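*Asks:* Fold the following for me, if possible:
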Amino acid sequence: MKGSSQWFTIGLVSAWYASNIGVLLLNKYLLSNYGFKYPIFLTMCHMTACSLFSYVAIVWMKLVPLQTIRSRVQFVKIATLSLVFCTSVVSGNVSLRYLPVSFNQAVGATTPFFTAVFAYIMTVKREAWLTYVTLIPVVTGVVIASGGEPSFHLFGFIMCLGATAARALKSVVQGILLSAEGEKLNSMNLLLYMAPIAVLFLLPATLFMEENVVGITIALARNDIKIIWYLLFNSALAYFVNLTNFLVTKHTSALTLQVLGNAKGAVAVVVSILIFKNPVSATGMLGYMLTVIGVILYSEAKKRSK
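*Replies:* A predicted model of the protein is given here:
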């Protein structure tokens, strides 16, 4: 039984890695290599899939118990989270049009830095001094990686930094808004409510900022039907990223999840370089390694401070 449990956990982690890295690489391929330059519409496809799959998984298949929204105030809090989440995903997708996945992951690794900053600003929560010291290599590594990145693009870098900051802000805001005992939602139920609200936010943005994207997609499909399959598969993967993340969290410890998350970023970098063959300098790799080491030290310092 113990062996079966270990293999089950390994399978879950593998599925989490595959879906996470898969959606990242497919986003890059669609937005940059394939030439489908509509990141807001792509994000809306992701959120639509998350809405449908979440409903099937929770309401029909009952993978987790359904948690209901208990008040209008709680709904407003979830809507606020959804807006921050939209900003993060759209900004991340926009950045993939201009930056290689390897550099995108290097910048994304600075999430702990932004989390610590927002936690201090919004909750005046101070960490141990050692925790703040470990953030120095996290930021320094990205500065070095930026200077050594052959494909550096300022606008792409700003969008990637914005996506990372928004991701950190979401985690802090989620902790503040849904901290009351009656308002806590597990990640799958939170996604069930956030995804449809995200679609409502993204729909007008798509119509105004990416005019006639549906017509353009249909025209592309007439020439190459694969674009439809790419979008469907990509959107399904976006949901399975959330599902496998929830299951891995459920079947492992928080510390294990942090370690696996750090390793996942490194794996994504290697795989993206092998697939897209984007040029990488020794300085850039040194900067990314320094950032990863800083994140590992940060995780260890957080664990000791508890």
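*Asks:* Could you use CA atoms for every contact and neighbour count after this?
*Replies:* Fine.
*Asks:* which residues touch stretch 270-287?
*Replies:* Outside stretch 270-287, the residues that touch it by Cα atoms under 8 Å, 6 or more residues apart in numbering are 25, 100-102, 140-151.
*Asks:* Select only the buried ones of those in ChimeraX?
*Replies:* To isolate in ChimeraX the members of the contacts of stretch 270-287 that are buried, counting by 16 or more other Cα atoms under 10 Å, one can use:
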select :25,100,101,102,140,141,142,143,144,145,146,148,149,150
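*Asks:* farthest-separated two in the contacts of stretch 270-287?
*Replies:* Spatial extent of the contacts of stretch 270-287 (Cα to Cα) is set by the pair Leu25 and Thr140 at 26.0 Å.
*Asks:* For Trp229, give its distance to Val143.
*Replies:* 38 Å (Cα to Cα, to the nearest Å).
*Asks:* Oops, could you answer that again for Pro39 instead?
*Replies:* From Pro39 across to Val143, the span is 26 Å (Cα to Cα).
*Asks:* With Ala254 instead?
*Replies:* Here the distance between Ala254 and Val143 works out to 29 Å (Cα to Cα).
*Asks:* picking that back up, give me the subset of the contacts of stretch 270-287 that lies in strands.
*Replies:* With strands defined by DSSP state E, no entry of the contacts of stretch 270-287 lies inside them.
*Asks:* to compare against the first, here's another:
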Amino acid sequence: MSAMKSTGRFFTIGLVTSWYSSNIGVLLLNKYLLSNYGFKYPIFLTMCHMTACSLLSYIAIAWMKMVPMQTIRSRVQFMKISALSLIFCASVVSGNISLKYLPVSFNQAIGATTPFFTAVFAYLMTFKREAWLTYVTLIPVVTGVVIASGGEPSFHLFGFIMCVGATAARALKSVVQGILLSSEGEKLNSMNLLLYMAPIAVVLLLPATLYMEENVVGITLALAREDFRIIWLLLFNSALAYFVNLTNFLVTKHTSALTLQVLGNAKGAVAVVISILIFRNPVSITGMLGYSLTVMGVILYSEAKKRSK
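*Replies:* The predicted model follows:
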């Protein structure tokens, strides 16, 4: 029995490790491509990610049978998934645009305020009230980001607005997903949801790419003639984007939602440290204090939510 238990533990550790590395890997690669390498096409990059998610989701579900295939039951359900896909696109594109202007460490500090936006949207859209203590814990979450913004040497207003937009859109997606796909007949697991959302996202992003980043394919091919590495980087980055979703699903399935939250908070901190070591972006003491305050707030928020249940 103990051998079974330790195998299970190793499996979970392996899963969490792959979730961390794919998550942080995609973040750092996006940052490298968009600002260090000079590949200034965040919408096209998101479209590559969504294309990979479409293909790999299909392979994982239809061929490898990782989870049973769930079908779309009605036109209404399809419209709901399309709406989710639009919000999802907005969050990923804004996040990628912000990486063009902001260091990963600051990007993660803003990203940590997701619970604040989730609480706001949940209240506005479902009138769902949390216990007052839960709202109190959101004060350090937001205060920390305000402090971090003031102390951020590489602060960029447009990048900051884009990052806040991405964080808000991410929170909105989780609230909307809870409302839209809450009835038993419409529930999709996240793997199946991605299978339907990703192709819709590609269709939505294609005109945006062609209009806002004209001739991006031509430019990418011209770049590839000079340096073929760009093709490998884009392919690897896109596959990694799918792997983030896959490992996220598996970690959720094999651990509890609370464990996922705790691991998620720690992941942000790990990403910050790694990005500072790799990109050597200047960091101020104020910035780090602000970020630590936000993470503390998020941990208290998870605790308060757990108690109020």
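*Asks:* Tally up the residues packed near Ser179 of the first structure, please.
*Replies:* Neighbours of Ser179 of the first structure under the rule other Cα atoms under 10 Å: 12.
*Asks:* Looking for the alignment partner of it in the second structure.
*Replies:* The equivalent of Ser179 of the first structure in the second structure is Ser182 (alignment by TM-score structural alignment).
*Asks:* Ala241 of the second structure maps to what in the first structure?
*Replies:* Ala241 of the second structure maps onto Ala238 in the first structure, by TM-score structural alignment.
*Asks:* nearest spatial neighbour of its match, skipping sequence neighbours?
*Replies:* His46 (5.8 Å; Cα to Cα, 6 or more residues apart in numbering).
*Asks:* for the one you found, what are its contacts?
*Replies:* So His46 of the first structure contacts 234-236, 238-239 (Cα under 8 Å, 6+ apart).
*Asks:* If we use 10 Å, what do you get?
*Replies:* Contact analysis of His46 of the first structure by Cα atoms under 10 Å, 6 or more residues apart in numbering lists 23, 40, 89, 195, 198-199, 231-239.
*Asks:* Please apply the same query to Phe121 of the second structure.
*Replies:* Contacts for Phe121 of the second structure were tallied using Cα under 10 Å, 6+ apart; they are 115, 127-128, 168, 171-176.
*Asks:* Which residue in the first structure aligns with it?
*Replies:* Using TM-score structural alignment, the partner of Phe121 of the second structure in the first structure is Phe118.
*Asks:* longest helix anywhere in the second structure?
*Replies:* When the second structure is parsed with DSSP state H, its longest helix is helix 2-31.
*Asks:* Buried residues of that one, list them for me.
*Replies:* Here helix 2-31 of the second structure shows 12, 15-16, 18-31 as buried, counting by 16+ other Cα under 10 Å.
*Asks:* Tell me, how many residues neighbour Ile87 of the second structure?
*Replies:* 21.
*Asks:* gap between it and Leu99 of the second structure?
*Replies:* Ile87 of the second structure is 19 Å from Leu99 of the second structure, where distance means Cα to Cα.
*Asks:* what are the ranges of the helices in the stretch 1-150 of the second structure?
*Replies:* Assigned by DSSP state H, counting those that start in this stretch, the helices in the stretch 1-150 of the second structure fall at 2-31, 42-58, 75-101, 104-111, 114-126, 132-136, 138-150.
*Asks:* Output those helices in TSV; the columns should cover distance to Thr286 of the second structure.
*Replies:* Shown next, in TSV, are the helices of the stretch 1-150 of the second structure (distance: least, Cα to Cα, whole Å):
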stretch	distance to Thr286 of the second structure
helix 2-31	23
helix 42-58	30
helix 75-101	20
helix 104-111	12
helix 114-126	21
helix 132-136	22
helix 138-150	6
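*Asks:* I'm done for today, thanks for sticking with me.
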